[in-house]
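J.: Fold the following and give me the result.
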Amino acid sequence: MEKSSYFFTRGGGARWHYSLAKLTVWSFAFLALILIFFLRSPAPSTITSAADPSRRSLRNYNWGGSAWEKRVRASARARSSNGLTVLVTGAAGFVGTHVSSALKRRGDGALLERTGVFIVEGDINDEALLRKLFEVVPFTHVMHLAAQAGVRYAMENPGSYVHSNIAGFVNLLEVCKSVNPQPAIVWASSSSVYGLNTKVPFSEKDRTDQPASLYAATKKAGEEIAHTYNHIYGLSLTGLRFFTVYGPWGRPDMAYFFFTKDILKGKQIAIFEAANHGTVARDFTYIDDIVKGCLGALDTAEKSTGSGGKKRGPAQLRVFNLGNTSPVPVSELVSILERLLKVKAKRNIMKLPRNGDVQYTHANISYAQRELGYKPTTDLQSGLKKFVRWYLNYYSDGKKAVE
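T.: The predicted structure follows:
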């Protein structure tokens, strides 16, 4: 789970308090797993609540018992014959929050207890918890979004990436392979797996054996692990390579987010350039477009073919790029923010550091278009306008941002 501290007032309003300094140290120290059970229900959606790993260990979270099981069953009870029962991991993170809300809006389920959905907090490495949940509810699908995100933090805390992105993923797959029926699994990979590739746009057919960061290496490992569990156990697995996702409720450690904060504070911002004044550009993808791709992957996922941990036949195995196909230089990102905020940025041009960042990303999305009906509709100008409107409104017209 991306480190985001949410809480709910009696009136149902959510306020997100974060400290960028605290984020650097604690963000992603442990993975929180918030399990959301989706069913066909028209109740309204809301942002989820997350446990703060700086205060307690999620492994010690109290779960189980007849009352707990009753609430789980009630939460996941299907109200239509064709309803999906989806286990969402990392639902309190950036992408997870928006995916969960979208599933709710279309009638697949709810997010908060007050809307009739029971929220379970835990660690994806907690095998006993996952097995118990599958005993209580026969999930048809898993949307696995829990992960240790971010390229640069891997240099400070590499172990957390292995714990979450590799060990946690394996633990989830171990549980899924042995339950009956096996669920179909959609999970978050990353555009980072393309690493040092110079051929653009990036295609799913390209080699991905030159990772530039430990984060990228763990996501590449996840893709290989997915292949193994598909081959041996018949699990249906779909990997989604996200390209620089941005938007409201995003991660504060992403450039567009802290650029906005620092521009409003009058602080200098670092803009990287490659060797020989080369352009650094990203295929920025608005969160709503990413959500459409996630739902498309869920809706087209075929059933797993295994039973009792044994493969009964070939199973679906897919990997898709989810990008915007329009790379934009980071310098242009800053220019757009300047126009929207009506504040001139204090730019500090610096060389691209050797911390895992790559110079250029560009997605070829033809495969996702054909198989998922994926078609991004939000350009960077429009997406940042929505983000800035949210940011200024959330932080009282920027007053909190500059404190």
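J.: going forward, measure contacts between C-alpha atoms and count neighbours the same way
T.: Noted.
J.: Am I right that R347 is in a helix?
T.: No - R347 is assigned strand when assessed by DSSP: H, G, I helix; E, B strand; the rest coil, not a helix.
J.: List the contacts of it.
T.: By C-alpha atoms under 8 Å, 6 or more residues apart in numbering, the residues touching R347 are 268-271.
J.: What separation is there between it and V330?
T.: Per C-alpha to C-alpha, to the nearest Å, R347 is found 11 Å from V330.
J.: Now do the shared contacts for the two.
T.: I271.
J.: any idea where the strands of the stretch 151-300 of the chain begin and end?
T.: 184-188, 237-242, 245-246, 268-273, 281-282, 285-286 (DSSP state E, counting those that start in this stretch).
J.: Could you tell me the end-to-end distance of stretch 121-133?
T.: 12 Å.
J.: An error on my part: the question was meant for stretch 347-363.
T.: Across stretch 347-363, first to last residue, C-alpha to C-alpha, it's 28 Å.
J.: Kindly report the same for stretch 282-293.
T.: Distance across stretch 282-293, first residue to last, is 19 Å (C-alpha to C-alpha).
J.: which SSE is I336 in?
T.: helix 330-341 (DSSP states H and E).
J.: That helix: which residues count as buried?
T.: 330-331, 333-334, 336-338, 341 (16 or more other C-alpha atoms under 10 Å).
J.: is it possible to export these to JSON lines including distance to G278?
T.: Converted to JSON lines, the buried residues of helix 330-341 look like this (distance: C-alpha to C-alpha, whole Å):
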{"residue": "V330", "distance to G278": "11"}
{"residue": "S331", "distance to G278": "12"}
{"residue": "L333", "distance to G278": "16"}
{"residue": "V334", "distance to G278": "17"}
{"residue": "I336", "distance to G278": "20"}
{"residue": "L337", "distance to G278": "21"}
{"residue": "E338", "distance to G278": "22"}
{"residue": "L341", "distance to G278": "27"}
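J.: To compare with the earlier structure, here is another sequence to fold:
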Amino acid sequence: MTQFLITGAAGFIGYHLASRLLADGHGVCGVDGMTRYYDPALKQARLERLERWPSFHLIRGMVEQPGVIAGAIQRCAPDVIVHLAAQAGVRYSIDHPGTYIDSNLAGSWQVLEAARAAPPRHLLLASTSSVYGANPIAPFAESHGTDEPLSLYAATKKSMEVMAHSYAHLFSIPTTAFRFFTVYGAWGRPDMALFKFVDAILHDRPIDVYGHGRMSRDFTYVDDLVEAIVRLIPVLPTEASRVRTSAATDTLSQHAPFRTVNIAGGKPVPLIEFVRTIENCLGRRATIRMLENQPGDVPLTYADPSLLKALTQYVPATPIDVGVAVFVDWYKSWHGMSAPIYQAELQGQVIGRPQL
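T.: Reported below is the predicted structural model:
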């Protein structure tokens, strides 16, 4: 059994990853501040499901608070650390920049310092496709430039990657930073587009579609994301794992045990097509307000997943209509609109897990 420390364990992705690892027979120590960025009842519900596992326990605290991560490591002695805790959201960063500095910079530094004192077998960090900014070259490869972020959120995530590289170099900490692309699925955050669109359509409110629907996103179903993370955990960023084929450009650093990896399927979906998929799953039409782009928005996210495939022999592939349908079922169950059908998870099963 491997012992994991997951920051942000009561969050959307942290919850799904912890559920998968627990179901696979591992131990999970979670750290979460249970902030009020969105409805804490949703976080509490995720946490209650995790706490049904004897091999899970939670340490409540903010990652940026000195001593929280170091104390968690001392208590849990993790073999692997997965740092998911962060202040998310491009638009929220415009009006609340301080929370991004605290969580994404100071919090990540606390994780790095704790890993320096007690090096794990592997440190994995969650970054974002937002670091690519308005990259004109598509699909986005990890080797593309990321020095022109368009939001503070992206800037803090890029800064986390840079800090992590320096710690990997100075203290020989095997570190992988994975870049997420528009993750969606059951138990998602209320500030995410899918949640907001479904909620508005079911309650006969108009939805705001920015960029006049011309934006495209490389949507990644959450169970696919978790599968990719699980496969990356044993792939240490060392010369032994260097990709030497022409199919992918390896980002393994020449100066540190450090690598960045895109996690996405490489199949962007136009935003208006995403809306139509939601409508089909709900069986009703949306009232759409077409609006201009908001500050920080990028027109396209489009991953090159060839490095992920070379390292793990896996690429996310759940069709958007399948993933959206699962979310709609979960949303209705969560809000009491239908009989609960999301029961398999309670026995440690992950709905929609790819058959490998």
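J.: what's the TM-score for these two chains?
T.: Taking TM-score structural alignment, normalised by the length of structure 2 as the basis, the two superposed chains have a TM-score of 0.81; 303 aligned residues with a C-alpha RMSD of 2.0 Å.
J.: For the helix holding I336 of structure 1, give me every contacting residue.
T.: Contacts for helix 330-341 of structure 1 (C-alpha under 8 Å, 6+ apart): 256, 259-260, 263-264, 271-272, 280-282, 344-345, 380-381, 384-385, 388.
J.: Buried subset of those residues, written for ChimeraX?
T.: If you want just the buried ones from the contacts of helix 330-341 of structure 1 in ChimeraX, going by 16+ other C-alpha under 10 Å, the selection is:
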select :256,259,260,263,264,271,272,280,281,282,345,380,384,385,388
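J.: Just the ones of the contacts of helix 330-341 of structure 1 in helices?
T.: 256, 259-260, 263-264, 380-381, 384-385, 388 (DSSP state H).
J.: Distance to L133 of structure 1 added to those, as TSV?
T.: Below are those laid out as TSV (distance: C-alpha to C-alpha, whole Å):
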residue	distance to L133 of structure 1
Y256	38
F259	41
T260	41
I263	46
L264	45
L380	40
Q381	43
L384	39
K385	41
V388	39
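J.: Can you pick out the most distant pair from the residues you listed?
T.: The distance between the two most remote of those (C-alpha to C-alpha) is 19.6 Å, for L264 and L380.
J.: quick one, helices of the stretch 101-250 of structure 2?
T.: Assigned helices in the stretch 101-250 of structure 2, in chain order: 108-117, 152-171, 193-202, 222-232 (criterion: DSSP state H, counting those that start in this stretch).
J.: so which of these gets nearest L17 of structure 2?
T.: Using C-alpha to C-alpha, the helices of the stretch 101-250 of structure 2 put helix 222-232 closest to L17 of structure 2, at 5.6 Å.
J.: counterpart of Y394 of structure 1 in structure 2?
T.: Under the alignment (TM-score structural alignment), Y394 of structure 1 maps onto W334 of structure 2.
J.: Tell me the residues of structure 2 aligned with stretch 189-209 of structure 1.
T.: Counting by TM-score structural alignment, stretch 189-209 of structure 1 sits on residues 127-147 of structure 2.
J.: coming back round to it: out of the helices of the stretch 101-250 of structure 2, flag the one nearest I13 of structure 2.
T.: helix 222-232 (7.0 Å).
J.: can you tell me what part of structure 1 that closest one aligns to?
T.: Counting by TM-score structural alignment, helix 222-232 of structure 2 sits on residues 287-297 of structure 1.
J.: Return the mean post-superposition distance for that stretch against structure 2.
T.: Taken against structure 2, stretch 287-297 of structure 1 registers an average deviation of 0.8 Å after superposition, with mean C-alpha distance after the TM-score superposition for structure 1.
J.: Contacts made by that stretch with the rest, please.
T.: 95, 98-99, 102-103, 186, 238, 240, 242, 245-247, 322-323, 368, 372-378.
J.: next one: stretch 215-222 of structure 1
T.: For stretch 215-222 of structure 1, contacts defined as C-alpha under 8 Å, 6+ apart pick out 148-151, 154, 161-162, 165-166, 169, 189-190, 192-193, 195, 208-209, 211.
J.: From L22 of structure 2, how far off is G71 of structure 2?
T.: Counting by C-alpha to C-alpha, the gap from G71 of structure 2 to L22 of structure 2 is 22 Å.
J.: between these two, who's got more neighbours?
T.: The neighbour count for G71 of structure 2 versus L22, taken as other C-alpha atoms under 10 Å, is higher for L22 (21 against 13).
J.: and the aligned partner of the more buried one in structure 1, what helix or strand is that in?
T.: If you follow L22 of structure 2 across to structure 1 using TM-score structural alignment, you land on K104. Assigned by DSSP H and E, K104 of structure 1 belongs to helix 94-105.
J.: So which bit of structure 2 is stretch 255-271 of structure 1 matched to?
T.: Taking TM-score structural alignment, stretch 255-271 of structure 1 hits residues 193-209 over in structure 2.
J.: quick one: buried residues of stretch 103-111 of structure 1?
T.: Applying 16+ other C-alpha under 10 Å to stretch 103-111 of structure 1 flags 103-105, 107-111 as buried.
J.: got the buried residues for stretch 294-301 of structure 2?
T.: For stretch 294-301 of structure 2, by 16+ other C-alpha under 10 Å, it's 296-301.
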